[in-house]
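Asks: My questions are about this predicted structure, shown below with the sequence.
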Amino acid sequence: MSVEQTLADLVEKINREPQVIRGFQAVYHLFVNGEGGGNFQLTLCQNRAAYTKGTPDEATCTLELSDTNFIRWAEGKLNPTVALVTGQLKIKGDMGYSLMFQMILNGTRS
């Protein structure tokens, strides 16, 4: 699975069951390194999610990691705390938003 497909699946799950983001608004910039990576923006607003290639809006939180680690994180196979401590994940902005990102991922796994 690619990073873009992982994001598309995440957005679909959130929009199908928006209670996971009810009342929460954020703009995440995802700088994903590796062959399947790129720069992406995940926008959560008015109980809807959307993603786009590129980073056109100002970010609430920026996450930088490899394509493999992003997919592993989305699948629940990567501990973000360990990834942060070991340098596999870099976070810029409000740390609370990165924790919320983890909660959103947890809430969308089937």
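Replies: Perfect, thanks for sending it.
Asks: Every contact and neighbour count from this point should use C-alpha atoms.
Replies: Noted.
Asks: Please report how far the residue of the chain positioned farthest from its centre lies from Glu58.
Replies: Most distant from the centre of the chain: Thr86, at 18.8 Å, with distances by Cα atoms, centre = their mean. Thr86 sits 27 Å away from Glu58, going by Cα to Cα, to the nearest Å.
Asks: ditto for Asp94
Replies: From Asp94 to Glu58 the distance is 13 Å (Cα to Cα).
Asks: Pro80 now?
Replies: Taking Cα to Cα, one finds Pro80 at 23 Å from Glu58.
Asks: now swap in Asn106 and tell me
Replies: Relative to Glu58, and taking Cα to Cα, Asn106 is found at 25 Å.
Asks: all strands for this protein, in order.
Replies: Assigned by DSSP state E, the chain shows strands spanning 26-33, 38-45, 48-53, 61-66, 89-93.
Asks: here comes the other one, which I'd like you to weigh against the first:
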Amino acid sequence: MTKQTLEIDEVMSHIEMMLNERPEPIKNMKAIYLFDITDIDDGTYLLSIQNGVAEVSKDADKNKADCNLKMNTESFQKFLSGNLKGTVAFMTGKLKINGDMGKALQLESLLKQYK
């Protein structure tokens, strides 16, 4: 496991912890996001949000996801920190989205609530 993979693992665990510590914004949400971090081996993560509970897994079943977000580590970290807007990342090719575009927009809005 590379240092970069460990860092992404930690980030995903932190996201899960933050969402579950303050579940109010996700209490009525039902979405499964697949993050495909392109520049690391085994960089596929599922974030499942169901009725106020968030769970991150390394499950690689891409068919489970409502929305697939594909980006490199740098873009992923900037996206999470709010330093890269999803629409800008998408328009400049730093983010590729497959699936429900509405869910992708919902994710960005949700993450802003946890800054």
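Replies: Nice, I can see it. Quick caveat, the model's predicted, so the values are computed rather than measured.
Asks: Fetch the TM-score of the aligned pair.
Replies: Once superposed, chain against chain, the TM-score is 0.91 (TM-score structural alignment, normalised by the length of the first structure); 109 aligned residues with a Cα RMSD of 1.6 Å.
Asks: neighbour count winner among Pro80 and Glu58 of the first structure?
Replies: Pro80 (20 against 12; other Cα atoms under 10 Å).
Asks: What does the more buried one correspond to in the second structure?
Replies: With TM-score structural alignment as the criterion, Pro80 of the first structure lines up with Gly86 in the second structure.
Asks: isn't that match right next to Ser109, touching?
Replies: No - counting by Cα atoms under 8 Å, Gly86 of the second structure does not reach Ser109; the two are 9.9 Å apart.
Asks: residue contacts, the spatially most central residue of the second structure?
Replies: The centre of the second structure sits closest to Phe35, judged by Cα atoms, centre = their mean, with a distance of 5.3 Å. For Phe35 of the second structure, the contacting residues are 43-47, 68-71, by Cα atoms under 8 Å, 6 or more residues apart in numbering.
Asks: what's the farthest-apart pair in those?
Replies: Leu47 and Met71 (15.3 Å; Cα to Cα).
Asks: got the contact list for the aligned partner of Gly38 of the first structure in the second structure?
Replies: Superposed on the second structure with TM-score structural alignment, Gly38 of the first structure falls opposite Gly43. Contacts for Gly43 of the second structure (Cα under 8 Å, 6+ apart) come out as 5, 35-37.
Asks: Okay, the corresponding residue of the first structure for Ala104 of the second structure and Trp73 of the first structure: tell me how far apart.
Replies: Counting by TM-score structural alignment, Ala104 of the second structure corresponds to Ser98 in the first structure. For Ser98 of the first structure, the distance to Trp73 of the first structure equals 12 Å [Cα to Cα].
Asks: likewise Met1 of the first structure?
Replies: Met1 of the first structure is 13 Å from Trp73 of the first structure, by Cα to Cα.
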